[in-house]
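>>> Take a look and give me a structure for this.
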Amino acid sequence: MIKSQVTQAKKSLPYSQAIRKIVQTALLISLALVARNLSVMVNIMGATGMRVGFSQVFSRMPALLFGPVFGGIAAGIVDILAYLIRPEGAFIPLLTITQILDGVIVGLVFRAVKNSDGIKLRNTMWILFSSVGLLGLINVIISSHFSGSFIALALNSLGEKQSFISKGLVLISVIALLLLAINHVVRKKLPDASIHKYYLKILLSFGMAGIPVTTINTLILKLFIPTLSNVAFTVFYLPRLTEEILVTVVLSYISAFLLAVLDRIKKPE
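Next up is the predicted model:
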């Protein structure tokens, strides 16, 4: 009798865990919608440009907690419900798809690095972003001083987007290395802070999702909003990219703090 009850309990465990994840995801979606209504929409060139707020702390949390499937579903639901609650401009389904992609990427990247060694991850990021900066610098030098070379001609054929794989890579490298340096100083000053366990992992996850999605969204907005068709891509993109990077840093700290709090709740000392 007891054995059969134990067996039944084991069978019902996955079901109860799924229900728990769904309930928690629904709660996080609700919090994301509330936070989104408190955000500020900034217009660029008379059109919807970028949203400044912290709703992604909650809309991305399912991806961190439960993986890419829950992350993608939560991000898509938040985007659709937010439009229904407070529409701002025309509804563009492609933007909803990119939001789903954002949640999926966050979940995939965080799952890949969650249990990785912190020191190895930091060293890898130093090497990676140094290499990115070096590649961008080489492209700048080739374009400026070897304009007749095959590589320079290939870069110039990209038009205004050429700067993103030359100066853009250098800029991304400088920002990333600066953030790593700041994180190093903070770790030295506050070695016992619990957020260190998650911060860089979340920063990497958010950055690898947010920057590509921001880039794609910029292209989509230029394609679907007539007033932006004559605006240079760089003029429209750089403010959005700058905002994305700054907000990502803040969101990563907040999310790392929340995950550390959850750890304490699950495993009280």
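
>>> hey, let's count contacts and neighbours off CA atoms from now on
Noted.

>>> residue boundaries of the helices in the stretch 101-250 of the chain?
Along the stretch 101-250 of the chain, counting by DSSP state H, counting those that start in this stretch, helices occupy 118-145, 150-156, 167-189, 199-224, 233-266.

>>> quick one: which of those helices is nearest Ala112?
The minimum distance between Ala112 and the helices of the stretch 101-250 of the chain falls on helix 199-224, with 9.4 Å, by C-alpha to C-alpha.

>>> ok, now how distant is the residue most central in space within the chain from Leu171?
Among the residues of the chain, the one closest to the centroid is Phe206, at 2.7 Å (C-alpha atoms, centre = their mean). Counting by C-alpha to C-alpha, to the nearest Å, the gap from Phe206 to Leu171 is 18 Å.

>>> for Glu243, same thing?
For Glu243, the distance to Leu171 (C-alpha to C-alpha) stands at 14 Å.

>>> And for Gly118?
25 Å.

>>> cool, and Ile85?
Ile85 is 37 Å from Leu171, by C-alpha to C-alpha.

>>> Between these two, which is the more surrounded one?
The neighbour count for Ile85 versus Leu171, taken as other C-alpha atoms under 10 Å, is higher for Leu171 (16 against 10).

>>> Let's see this one next, to set against the first:
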Amino acid sequence: MKSKMNTKFLVTTALCISIAVVLRSFSIMITAGGVLTMRISFGAIFYVLPGLLFGPLYGAIAGGMVDILGTIVMPMGAYIPVFTLTNILAGFLPAVIWKKIRNIPIENLKKYYVIFFSLLTLVGVFNTIVILTMHNSYLGKMLMLMGKKAQYVGVGLILSGVIGFTLLIINNIINKHNNNNYSYVYNNFFKLVISVGISGVIVSTINTYFILMFTPALAAKGFMILWIPRIVETLIMTIINSYAISVLMYSYSAFEGRVPKKI
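So this is what the prediction gives:
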């Protein structure tokens, strides 16, 4: 029975890997100095999903294989093995964090969710005001050193907050007027934002160090110049990906005949 289950897990993981590689091929890629510095893609949904469903090992396998196969299918510069390792971590970490927090009451997590995105929005508004009206101040000059990327710490953070609260409102409305099954999506969304978000920030930070290590021209501009826009992109994609993963997890449970009860 265990062998049969493992086979099913591997087949499902292989399917997720295939979908992730295809989605990765349609990525929006941003380069600097001839080096890929940011990849905007929905591929992460499908290499994170196996780890959440079957355990961290499957997430690690999916993350590593997606990077290797994605490089073969659509190479972008030289292959750097260290990024395969960080992609393995990107598939592994969310599952580990998920196992730790999935049984925590949703109301406790929702409070932290609201506080986090409120602070994020306020920081974005403050930075935008500084950029527009106080650019001669010390903080304004610091932000202006980022050039066009200064918008990431202004409009970018505001956008992250707006998306976060929009999904919260939509979730609350649907959950209030829907049956108990939707509560599975509703509850898991917040927990996935934390699991995927913490992992994303860690992996993005590590990748930023490696990008600077391999690109001296970028390193000369400083860590924050590259790290901030990458983190903002990570936050935005975390919100979207977490919702999609939550829906897919419910769909998988329903397909397996294990329709979740209200938590």
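
>>> what's the burial count for Leu95 of the first structure?
What Leu95 of the first structure shows, counting by other C-alpha under 10 Å, is a neighbour count of 20.

>>> for Asn6 of the second structure, same thing?
Residues near Asn6 of the second structure, counting by other C-alpha under 10 Å, number 12.

>>> now for it: what does it line up with in the first structure?
Correspondence of Asn6 of the second structure to the first structure, assessed by TM-score structural alignment: Ala18.

>>> in stretch 195-208 of the first structure, what counts as buried?
Judged by neighbour count using 16 or more other C-alpha atoms under 10 Å, the buried positions of stretch 195-208 of the first structure are 195-207.

>>> what's the closest of the residues you listed to Phe233 of the first structure?
Distances from Phe233 of the first structure to those, taken by C-alpha to C-alpha, are shortest for Gly207, at 20.7 Å.

>>> how close does the aligned partner of the closest one in the second structure sit to Tyr113 of the second structure?
Aligning on TM-score structural alignment places Gly207 of the first structure opposite Gly197 in the second structure. Distance, Gly197 of the second structure to Tyr113 of the second structure, using C-alpha to C-alpha: 11 Å.

>>> same thing with Glu233 of the second structure?
18 Å.

>>> And Leu85 of the second structure, by the same measure?
On the measure of C-alpha to C-alpha, Leu85 of the second structure and Tyr113 of the second structure end up 30 Å apart.

>>> Between the two, tell me which one has more neighbours.
Neighbours were tallied for Leu85 of the second structure and for Tyr113 using other C-alpha under 10 Å; the higher tally belongs to Tyr113 (18 against 14).

>>> My guess is the more buried one contacts Phe189. True?
No. Contact criterion C-alpha atoms under 8 Å: Tyr113 of the second structure and Phe189 do not qualify, at 10.5 Å.

>>> if I pick Ile68 of the second structure, what's in contact with it?
Contact partners of Ile68 of the second structure, counting by C-alpha atoms under 8 Å, 6 or more residues apart in numbering, are Thr84.

>>> returning to what we had before: for the match of Gly207 of the first structure, list the residues it contacts.
So Gly197 of the second structure contacts 234-235, 238 (C-alpha under 8 Å, 6+ apart).

>>> Please pull up the equivalent of Val21 of the second structure in the first structure.
Checking TM-score structural alignment: Val21 of the second structure goes with Leu33.

>>> Tell me the first helix or strand C-terminal of the helix or strand hosting that match.
Using DSSP states H and E, Leu33 of the first structure falls within helix 2-37. Sequence order places strand 40-44 as the next helix or strand after helix 2-37 of the first structure, per DSSP H and E.

>>> average gap between that following strand and the second structure?
On superposition with the second structure, the average gap between strand 40-44 of the first structure and its aligned counterparts reaches 1.7 Å (mean C-alpha distance after the TM-score superposition for the first structure).

>>> what does that strand contact?
Residues outside strand 40-44 of the first structure that contact it (C-alpha under 8 Å, 6+ apart) are 48-53, 236.

>>> which one among the residues you listed gets closest to Gln5 of the first structure?
Of the contacts of strand 40-44 of the first structure, the one sitting nearest to Gln5 of the first structure (C-alpha to C-alpha) turns out to be Gly53, at 48.9 Å.

>>> how far away is the closest one from Ile211 of the first structure?
16 Å.

>>> Between these two, which is the more surrounded one?
Comparing Gly53 of the first structure with Ile211 by other C-alpha under 10 Å, the one with more neighbours is Ile211, at 19 against 16.

>>> ok, now which ones touch that one?
Ile211 of the first structure touches 241, 244-245, counting by C-alpha under 8 Å, 6+ apart.

>>> follow-up on the earlier one: so which of the contacts of Gly197 of the second structure hold up in the first structure?
Compared against the first structure with both residues aligned by TM-score structural alignment, their matches' C-alpha atoms under 8 Å, the contacts of Gly197 of the second structure retain 235, 238.

>>> Quick one: the contacts of Gly197 of the second structure as CSV, columns for distance to Ala62 of the second structure too.
Converted to CSV, the contacts of Gly197 of the second structure look like this (distance: C-alpha to C-alpha, whole Å):
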residue, distance to Ala62 of the second structure
Thr234, 19
Leu235, 22
Thr238, 18
